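# Got a predicted model here, sequence first, then my questions.
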Amino acid sequence: MGQTTTIRSEVEKFMESEKLTLSDVGRRTGLNVGTLSMVITGGRIMAVSQLDRITELMGLHEGYFYELYIEENIAAAQPNWRRLRPFIFRCAELNKLDYIQQITDWLLDSVVYCPVLFEAAEELLQEGKKAAAAILYEGVAVTEHSQHSERLALCQYRLFTIRLGEDQTHNLQVAAQFEPYIERLDEVLQLDALKDLANVYRSLREWDKVDKIAELMGTRGRMHYFAERRQHRRGEDPYSKLSRPLFVYIVYSDLLRGSVCEERGDYEQALEFASRYDDLSWVKERDEDTEHWKRLFQGWAKANFYVSTLFSGDFSVLYDYVDYFETNKDEFLLSLLNIVDAANRSNVNIDDILLRFELEIKSLGEQLEGTVIYSKRFKAERYSRLLSELSKYFLQQGQYKVGFKYLLECLQKSSIISNETIIIKCVGLFESFREYAASETQVAYQILFREVYRNEKNHRFAVSSH
């Protein structure tokens, strides 16, 4: 389209070439003839829904005229939210994010549009249009950066959840950027924010952070739980916006802190925490959701009793643990990781267990595909750790072919999620057992290592540039 091209001129040219009258266009588009006349003559600004119908009639792709539409009907006029909102949502449907960015930048010359843009972002997020919502949240956050408002903190919380991905280095940066904003959130919403932040740091194995955040979540959860009991009697329910029943934040705090104790080798304290979320007699609610969460935590308490016992060197509970996770398929990945890890620490042979679940182990990688990103992040990290522990186990057992197979797969998977800790562990394992590697294994390792090195170098450059 030339510099003097307008939507009106293009429509008129089309009508002339197709020998169409306004009545013809109205009939084919379902638009009122009077409205069409006003739109085409320039007496009325066209709605985006009207533009879409005319564009379809002309046989052009969706959004063909949007750039001109912005120039003619939006940027050249006074802001009109009733017109802009449908345009933003339509651009989100078509993934035309540049136009959303353009409109957002233009509107946010004035802080008066922050509330409506924030509400639009909330709706887009609910519809699953995360990239479009992120543009609005970012715009509002930049505009209100000096306001110290709750809306600013909520924008940062939403951006935190949107930006998380599989790359662990990136996730660490995202978590660190969000952490200072938690205290500015609504007191109740802080519980969900603390839960989400603790989960990210847990996947990153930042145990000091996990312990600090989990302790704070537990303290505030207890405070709110008893406040909730008084307010509930008055018919108030300030906690309905939480993603979990209120008591969950208390017992999840204990579960997280127990995990920290396990990692620090304090198995006695880990068992103490497990006993806390095993005994939930203090929870007074009896609804179905509450009972569901109580069963989950009591199951996890049982599993973590087995884990702490194994890690302390007592393998008398090994096959009880195997029986447990065999009937709890959702726990298979983590349970197997715990067993192999414990076996490596105590140099215990578990060949029979690995043979028993050989098919399930092979299918674990495939199960990660298609998983929602929030859980996939944790599963990918755990799967990489499992591959690392399996590699170590088989290499130490002298089963070098199998051990190196797992090592190469681990190196590849860890590179994808940018988990430097596991990458370094893989390199150390290979060097320790290099003399037992077949020539083709050594060649495959060198090729893969160079690829990992390039990926890490490019990733660090991208992060530093960002």
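Yes, it's here.
# C-alpha from now on. contacts and neighbour counts both.
OK.
# Residue nearest the middle of the chain, spatially speaking?
Nearest residue to the geometric centre of the chain (CA atoms, centre = their mean): residue 374, 3.9 Å.
# how close does that residue get to residue 269?
Going from residue 374 to residue 269 by CA to CA, to the nearest Å gives 29 Å.
# Break down the stretch 51-200 of the chain into its helices, ranges please.
Remark: helices assigned in the stretch 51-200 of the chain by DSSP state H, counting those that start in this stretch are 66-69, 81-93, 97-107, 114-126, 130-143, 150-163, 168-178, 189-203.
# mind putting those helices in CSV, distance to residue 379 and mean neighbour count included?
Below are the helices of the stretch 51-200 of the chain laid out as CSV (distance: least, CA to CA, whole Å; neighbours: other CA atoms under 10 Å):
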stretch, distance to residue 379, mean neighbour count
helix 66-69, 41, 16
helix 81-93, 30, 17
helix 97-107, 31, 17
helix 114-126, 24, 18
helix 130-143, 22, 22
helix 150-163, 17, 21
helix 168-178, 12, 18
helix 189-203, 9, 21
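# about what we covered before: what's the helix or strand for the residue nearest to the centre of the chain?
helix 373-396 (DSSP states H and E).
# buried ones in that helix?
374, 376-395 (16 or more other CA atoms under 10 Å).
# Ok, stretch 256-268 next?
256, 257, 258, 259, 260, 261, 262, 266, 267.
# Format those as a markdown table; extra columns: distance to residue 314.
Shown next, in a markdown table, are the buried residues of stretch 256-268 (distance: CA to CA, whole Å):
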| residue | distance to residue 314 |
| --- | --- |
| 256 | 23 |
| 257 | 22 |
| 258 | 18 |
| 259 | 18 |
| 260 | 20 |
| 261 | 17 |
| 262 | 14 |
| 266 | 14 |
| 267 | 11 |
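# Going along the chain, name the helices of the stretch 351-466 of the chain.
So, for the stretch 351-466 of the chain - with DSSP H, counting those that start in this stretch - the helices run 351-356, 358-368, 373-396, 400-416, 420-433, 439-465.
# and the comparison structure, right after this:
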Amino acid sequence: MRKSILKSLKPDVIVEMLDMAVAFENWNKVMERADMLYQCVQSIHEERQDYQSKGMPTPHVYIERPLVYYYGFSHLMRGMAHQKMGQVDQARASIDQYAELGWMEDLDEVDMQVVQEFRHKAHVNRYVLEIEAGQVQLLEEFVNFLLEHLEEGLAGLKVITEAAVRHRWQIDRVLHVFEDQIQGDGTEMNSSNNDDIYHYCYQRALYEQWMGRPQEAVEFILQAIRLADKLGMDRYFIRCTALLESLREEATAEQIGRYRVMLEGMK
């Protein structure tokens, strides 16, 4: 991309474009936008270095976050896209790139905090990548990590449950360990974690169905339907109702009654 074009782009606008592409699960677009963000911040960084080498004041570019953040975010999003497309080796390489961002010059205290945050994300995402790839030998280590970092607990449990469904792992013991931390009845919901809770509930419903506990599966899918409505995500809602309909014959009359009331309330 030509420098004249890059200079007209704003990193924060590209971040918003990336968030939108992620929301629509358009991973090719995520990859494209991540590359655009990287080239944009690289152009800003090179221009700053050029001016500094000449002893001139650097031109002001308004950005909402430290420049190092955009480097890290571009690699993070590229890694996510590779992971979602099943490109494990490329995802590992992207994680390595945002694991260590301290190569930038003149990092102040705020910059170093950003570097540490991305280092932590890399540590978490290495576990996530390997668990999703079926590395069951890392499961206990990941569970212990999550118990030490409870702020990662819900997102981590979502990953474990999805991997259990995909690879046919029995994880009842893991779910029991977390039952006091992650409330299955959804009373801990808030706007910051609704999406994670939705995905956990949906994957937990699939797990309970596989384990031969259809009524437990229905309970989790009812929670997922409620969250899909709260999030305003039609594709989540359609996915949930399809799963519930497949379980209808094994659901209790009371559960089907709640389902009907829920649907009436959403009209």
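Here it is on my side, so go on. This structure is a prediction, so every number in the text was calculated from the model and none was measured.
# Fetch the TM-score of the aligned pair.
The TM-score (TM-score structural alignment, normalised by the length of structure 2) is 0.88; 263 aligned residues with a CA RMSD of 2.5 Å.
# Which residues does the helix holding residue 374 of structure 1 contact?
164-166, 203, 333-334, 336-337, 340-341, 343-344, 364-365, 368, 400, 402-407, 409-410, 413-414, 417, 419, 422, 425-426, 429, 433 (CA atoms under 8 Å, 6 or more residues apart in numbering).
# Is residue 11 of structure 2 in contact with residue 39, as I believe?
No - Residue 11 of structure 2 is not in contact with residue 39 according to CA atoms under 8 Å; the separation is 9.9 Å.
# Put together a markdown table for the buried residues of stretch 256-268 of structure 1, with secondary structure and distance to residue 172 of structure 1 on each row.
Below are those laid out as a markdown table (DSSP: H, G, I helix; E, B strand; the rest coil; distance: CA to CA, whole Å):
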| residue | secondary structure | distance to residue 172 of structure 1 |
| --- | --- | --- |
| 256 | helix | 18 |
| 257 | helix | 20 |
| 258 | helix | 22 |
| 259 | helix | 19 |
| 260 | helix | 18 |
| 261 | helix | 22 |
| 262 | helix | 22 |
| 266 | coil | 26 |
| 267 | helix | 27 |
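# mind checking what residue 200 of structure 2 lines up with in structure 1?
Aligned counterpart of residue 200 of structure 2 in structure 1: residue 386 (TM-score structural alignment).
# Buried ones among the contacts of helix 373-396 of structure 1?
By 16+ other CA under 10 Å, these give 164-166, 203, 333, 336-337, 340-341, 343-344, 368, 400, 403-404, 406-407, 409-410, 413-414, 417, 419, 422, 425-426, 429, 433 as buried.
# what residue of structure 1 takes the place of residue 178 of structure 2?
Counting by TM-score structural alignment, the partner of residue 178 of structure 2 is residue 357.
# Residue 13 of structure 2 now?
Checking TM-score structural alignment: residue 13 of structure 2 goes with residue 193.
# what separates that match from residue 153 of structure 1, distance-wise?
On the measure of CA to CA, residue 193 of structure 1 and residue 153 of structure 1 end up 11 Å apart.
# and what of residue 200 of structure 1?
With CA to CA as the criterion, residue 200 of structure 1 and residue 153 of structure 1 are 18 Å apart.
# Repeat that for residue 306 of structure 1.
40 Å.
# any idea which element the closest residue to residue 326 of structure 1 other than its chain neighbours lies in?
Excluding the flanking residues, the one nearest residue 326 of structure 1 by CA to CA, 6 or more residues apart in numbering is residue 332, at 7.1 Å. Secondary structure assignment for residue 332 of structure 1, by DSSP H and E: helix 332-346.
# what does that helix correspond to over in structure 2?
By TM-score structural alignment, helix 332-346 of structure 1 lines up with residues 153-167 in structure 2.
# The matching stretch vs structure 1 - mean distance after superposition?
Average distance, stretch 153-167 of structure 2 versus aligned residues of structure 1 after superposition (mean CA distance after the TM-score superposition for structure 1): 1.4 Å.
# how about residue 62 of structure 2, what's its partner in structure 1?
Match for residue 62 of structure 2 (TM-score structural alignment): residue 241.
# Excluding residues flanking it in the chain, which one is nearest its match?
Nearest to residue 241 of structure 1 is residue 189, by CA to CA, 6+ apart, at 7.7 Å.
# Please report the distance of that neighbour from residue 373 of structure 1.
With CA to CA as the criterion, residue 189 of structure 1 and residue 373 of structure 1 are 22 Å apart.
# Show me what residue 214 of structure 2 aligns to in structure 1.
Under TM-score structural alignment, residue 214 of structure 2 pairs with residue 400 in structure 1.
# pretty sure residue 276 of structure 1 contacts residue 252?
No - counting by CA under 8 Å, residue 276 of structure 1 sits too far from residue 252 to count as a contact (10.2 Å).
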